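In: fold the following for me, if possible:
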Amino acid sequence: MSALGPGSLARMMELATVLNFETKDILFREGEQAEYFYCVLSGYVRLYRLNRDGREADIRICGSGDTFAESLLAMGESYHYNAQAAENVTIARFDLQKVRLLAEQERDIARAIIQCLSSYLRSTMDCIANDRLQTAPQRVAQYLLDNCQDCMGTVSIRLPFQKSLLAGKLGLAPEALSRAFSSLRRAGVTVRGRMIQINDVNALKQI
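Out: Okay, here's the model as predicted:
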């Protein structure tokens, strides 16, 4: 949206419908006919898939400002995953077909869509690389470091969501996340509920 001119921004906002969902509400299910894409305004939305046995695999945790299902603007007629409110959320919903038509008329909207899809592709590639190159403790350590940039010495961080969501965000099973936090104790990381204390940021960087 920030890349759009005033006229295009106004036309996009005319297509937006703001909705509220409560914790665990399902926004859509994999395989359903796709009519909309979404932007999170507040709260968190969990994207996941199910296998035949009912096991769940988190794909992404979307927070404020994140969009999802936007890839369907380019191709696809059905949703490729499930979307669930991880907590009470407010989202903006956009009609896929109307945005497609608008992108044909407004060049800056088409360009913004391409930039959005490119950014998501890069972040997905980074996620895949991290999954293959980093151990579970390294993924957790990197997340903590990303959230205490420019900090020195002892730092306290409060997770913005439950640890089960953090596990999904990092591509870990909840038990793997617990083991990772346990292994980080030697680097001075202490966990109490959502509060995480880092005794030495420099030590954490060495993980």
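In: CA atoms for contacts and neighbours, from now on please.
Out: OK.
In: could you point out which element follows the helix or strand that contains T90?
Out: T90 belongs to strand 89-95 when assigned by DSSP states H and E. Scanning forward in sequence from strand 89-95 by DSSP H and E, the next helix or strand is helix 96-105.
In: which residues touch that following helix?
Out: With C-alpha atoms under 8 Å, 6 or more residues apart in numbering as the test, helix 96-105 has contacts from M12, L15, A34, E35, Y36, F37, L72, L73, I109, A110.
In: how about that helix: buried residues?
Out: Neighbour-count burial for helix 96-105, counted by 16 or more other C-alpha atoms under 10 Å, picks out L96, V99, R100, L102, A103.
In: now render the residues you listed as JSON lines, adding distance to R139.
Out: Formatted as JSON lines, the buried residues of helix 96-105 follow (distance: C-alpha to C-alpha, whole Å):
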{"residue": "L96", "distance to R139": "35"}
{"residue": "V99", "distance to R139": "36"}
{"residue": "R100", "distance to R139": "37"}
{"residue": "L102", "distance to R139": "40"}
{"residue": "A103", "distance to R139": "38"}
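In: mind naming the longest helix for this structure?
Out: Assignment by DSSP state H gives helix 107-133 as the longest helix of the chain.
In: how far out from the middle of the chain is that helix?
Out: Offset of helix 107-133 from its chain centre (C-alpha atoms, centre = their mean, to the nearest Å): 12 Å.
In: same question, stretch 141-151
Out: The answer for stretch 141-151 is 17 Å, by C-alpha atoms, centre = their mean.
In: ends of that stretch, how far apart?
Out: One end of stretch 141-151 to the other measures 14 Å (C-alpha to C-alpha, to the nearest Å).
In: and the contacts of it?
Out: Residues from elsewhere that reach stretch 141-151 (C-alpha under 8 Å, 6+ apart): V155, I157, L184, V201, L204, K205, I207.
In: which parts of the helix or strand containing I59 are buried?
Out: Assessed by DSSP H and E, I59 sits inside strand 56-62. Judged by neighbour count using 16+ other C-alpha under 10 Å, the buried positions of strand 56-62 are A57, D58, I59, R60, I61, C62.
In: just the helices in the chain please.
Out: Applying DSSP H to the chain gives helices spanning 6-15, 96-105, 107-133, 136-146, 163-169, 174-183, 201-205.
In: save these as JSON lines, and put in distance to T67 too.
Out: What follows is these, written out as JSON lines (distance: least, C-alpha to C-alpha, whole Å):
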{"stretch": "helix 6-15", "distance to T67": "14"}
{"stretch": "helix 96-105", "distance to T67": "13"}
{"stretch": "helix 107-133", "distance to T67": "9"}
{"stretch": "helix 136-146", "distance to T67": "21"}
{"stretch": "helix 163-169", "distance to T67": "15"}
{"stretch": "helix 174-183", "distance to T67": "25"}
{"stretch": "helix 201-205", "distance to T67": "31"}
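In: before we go on, could you also do this sequence so I can check it against the first one:
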Amino acid sequence: MIEWLKKVSLFDNLNDEQLEHILRISHRRTLPAGTILFHEKESGTTFYVVLSGSIKLFTKSGSGEEKVLSLVNGGESFGELSLLDGRPRSASAQTLEPTTVLELASEHFMNLMQEHFDITRGILAELCRRLRATNEHVNDLTFLDGRTRVLKNLISLANKNGKRDGNMISIPMSLNYDELAQMAGVAKTVLTEVVRELEQRGVLQFGINEYKLNLLKLRS
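Out: Next up is the predicted model:
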């Protein structure tokens, strides 16, 4: 388990003894695909670290329309916002595949932040990253057309989760077309048209639970 924790960016600077302490004050759960960890507007009492698998964070409109905000993978964390400001959850969280998480109750989470500045700094850096990403997304929705937003979203996912082999980048993908469209802020028909175009040009290859980007053809 310690080896798993060492892959979590928040715990980069902790030694084995400190990591053992985190294991003692946390609870590990393995969840099947489709499990809701919490709903938007619920009170937040738990901080989550993803050890393996993936989770989508999303909101719903009054009419029930879903909007995927982000994808959380192994080594990343989420759920800290409600613990920090005491307000309800700003989004819902659902597993996309069998996923193992580490759960820390609010009290233990706050104690960790008080005792380990590295963790506090990591959480602040992550919150700043999300704010910048939100600002960028708003800018994209304002100034970029649908095709460009789809391309930018695919490249962003590749940069975050992809593994490169020469000119090819393989990206594990548990999101379906509807969810990919929601992340890019486009209609599903727009996403489908762009994907079809990229496949015809040899830029994009969709497989089972993954897609591949050809960097050479993307640049051309």
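In: quick one: list the elements packing against the strand holding T90 of structure 1.
Out: Applying 3 or more C-alpha pairs under 8 Å, 6 or more residues apart in numbering; DSSP states H and E, we find strand 89-95 of structure 1 packed against strand 16-21, strand 36-42.
In: for these, which one ends up most surrounded?
Out: Highest mean neighbour count of those: strand 36-42, a mean of 20 (counted as mean count of other C-alpha atoms under 10 Å).
In: centre of the chain to it, how far?
Out: 11 Å.
In: have a look at how far, on average, it is from structure 2.
Out: Its matched residues in structure 2 lie on average 1.2 Å from strand 36-42 of structure 1 after superposition (mean C-alpha distance after the TM-score superposition for structure 1).
In: that strand corresponds to what range in structure 2?
Out: Under TM-score structural alignment, strand 36-42 of structure 1 corresponds to residues 46-52 of structure 2.
In: now, which of the contacts of helix 96-105 of structure 1 sits nearest L4 of structure 1?
Out: Nearest to L4 of structure 1 among the contacts of helix 96-105 of structure 1 is I109, at 6.5 Å by C-alpha to C-alpha.
In: map the closest one across to structure 2 for me.
Out: Matched to structure 2 by TM-score structural alignment, I109 of structure 1 sits across from I119.
In: if we can go back for a sec, ok, and the most crowded of the contacts of stretch 141-151 of structure 1?
Out: Neighbour counts for the contacts of stretch 141-151 of structure 1 (other C-alpha atoms under 10 Å) peak at V201, which has 23 neighbours.
In: out of the helices of structure 1, nearest to V89 of structure 1?
Out: V89 of structure 1 lies closest to helix 163-169 among the helices of structure 1, at 14.5 Å (C-alpha to C-alpha).
In: can you report how many residues neighbour A10 of structure 1?
Out: 12.
In: residue in structure 2 paired with L96 of structure 1?
Out: Under the alignment (TM-score structural alignment), L96 of structure 1 pairs with S106 in structure 2.
In: rewinding a little: what's the angle from the longest helix of structure 1 to helix 96-105?
Out: Calculated by axes from the mean of the first three to the mean of the last three C-alpha atoms, to 10 degrees, helix 107-133 of structure 1 forms an angle of 120 degrees with helix 96-105.
In: quick check: helix 107-133 of structure 1 compared with structure 2, mean distance?
Out: For helix 107-133 of structure 1, the mean deviation from structure 2 after alignment is 3.3 Å (mean C-alpha distance after the TM-score superposition for structure 1).
In: flag every buried residue along that helix.
Out: Under 16+ other C-alpha under 10 Å, the buried positions of helix 107-133 of structure 1 are D108, I109, A110, A112, I113, L117, Y120, C127, N130, D131.
In: what's the closest of those residues to D25 of structure 1?
Out: Nearest to D25 of structure 1 among the buried residues of helix 107-133 of structure 1, with distances taken as C-alpha to C-alpha, is Y120, at 24.6 Å.
In: what's the closest of the contacts of stretch 141-151 of structure 1 to A3 of structure 1?
Out: Closest approach between those and A3 of structure 1, by C-alpha to C-alpha: I157, at 32.2 Å.
In: L9 of structure 1 reaches M1, doesn't it?
Out: Yes - look at L9 of structure 1 against M1 with C-alpha atoms under 8 Å: they come within range, at 6.5 Å.
In: tell me who's in contact with the aligned residue in structure 1 for E65 of structure 2.
Out: E65 of structure 2 maps onto R55 of structure 1 when the alignment is built from TM-score structural alignment. Listed by C-alpha under 8 Å, 6+ apart, the contact set of R55 of structure 1 is empty.
In: returning to what we had before: turn the helices and strands packed on strand 89-95 of structure 1 into a markdown table, including distance to R194 of structure 1.
Out: Shown next, in a markdown table, are these (distance: least, C-alpha to C-alpha, whole Å):
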| stretch | distance to R194 of structure 1 |
| --- | --- |
| strand 16-21 | 23 |
| strand 36-42 | 19 |
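In: from L101 of structure 1, how far out is the match of E65 of structure 2?
Out: For R55 of structure 1 relative to L101 of structure 1 (C-alpha to C-alpha), the value is 38 Å.
In: then Y38 of structure 1?
Out: For Y38 of structure 1, the distance to L101 of structure 1 equals 17 Å [C-alpha to C-alpha].
In: cool, and S71 of structure 1?
Out: Using C-alpha to C-alpha, S71 of structure 1 is found at 15 Å from L101 of structure 1.
In: now Y81 of structure 1
Out: According to C-alpha to C-alpha, Y81 of structure 1 stands 25 Å off from L101 of structure 1.
In: what of R11 of structure 1?
Out: Counting by C-alpha to C-alpha, the gap from R11 of structure 1 to L101 of structure 1 is 12 Å.
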